[in-house]
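Chemist: The sequence and its predicted three-dimensional model are supplied below.
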Amino acid sequence: MEQNKQIKVKLVRSVIGTREDHRATVRGLGLRRLNDERVLEDTPAVRGMIRKVDYLVRVVG
């Protein structure tokens, strides 16, 4: 049976002063404000989004 893996992401730096597409990526991850956390499905698309804004977010757990 296939298990849906999940990944927990936390916004640790402000998006103020960052590129517009990076802000859109953070919003696409479902993160709104500082210290916001979301549990997301661990897919290649989500991994790519996290990698794009790795200086703003941290993978928790």
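Modeler: Looks like it came in fine.
Chemist: Only C-alpha atoms from now on, for both contacts and neighbour counts.
Modeler: Fine.
Chemist: Would you mind listing the buried residues in the one helix or strand L40 maps to?
Modeler: Under the criterion DSSP states H and E, the helix or strand holding L40 is strand 37-41. Buried positions in strand 37-41, judged by neighbour count with 16 or more other C-alpha atoms under 10 Å: E37, R38.
Chemist: here's the one I want to compare it with:
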Amino acid sequence: MANLTIKLSKSLIGRPKNQIETAKALGLTKLHKSVIKPDNEAIRGMVKTISHLVEVEELEA
């Protein structure tokens, strides 16, 4: 199963509450912080919600 590297590239200041909570649920609390998450439907949906704030890269397992 592949993994995703998700990096917060834009600030959460002034964003709607659901976008802030989605970023925190993914573990993205600071600017330029990266996390590795499994590539599944739930994670893809969360990334889609904040796609304008993050950079996503696919990793092969």
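Modeler: The structure has been received and is ready for your questions. This structure is a prediction, so every number in the text was calculated from the model and none was measured.
Chemist: and the strand holding L40 of structure 1, which stretch of structure 2?
Modeler: For strand 37-41 of structure 1, the aligned range in structure 2 is residues 34-38, judged by TM-score structural alignment.
Chemist: roughly how far is the matching stretch from the heart of the chain?
Modeler: 8 Å (C-alpha atoms, centre = their mean, to the nearest Å).
Chemist: quick one, strands of structure 1?
Modeler: Taking DSSP state E, the strands of structure 1 run over residues 6-11, 37-41, 57-60.
Chemist: can you name the residues of structure 2 that the shortest one overlays?
Modeler: Translated: strand 57-60 of structure 1. Here strand 57-60 of structure 1 aligns to structure 2 at residues 54-57, judged by TM-score structural alignment.
Chemist: Relative to structure 1, what is the average displacement of that stretch?
Modeler: Overlaying structure 1 shows stretch 54-57 of structure 2 at a mean distance of 1.1 Å from the equivalent residues (mean C-alpha distance after the TM-score superposition for structure 1).
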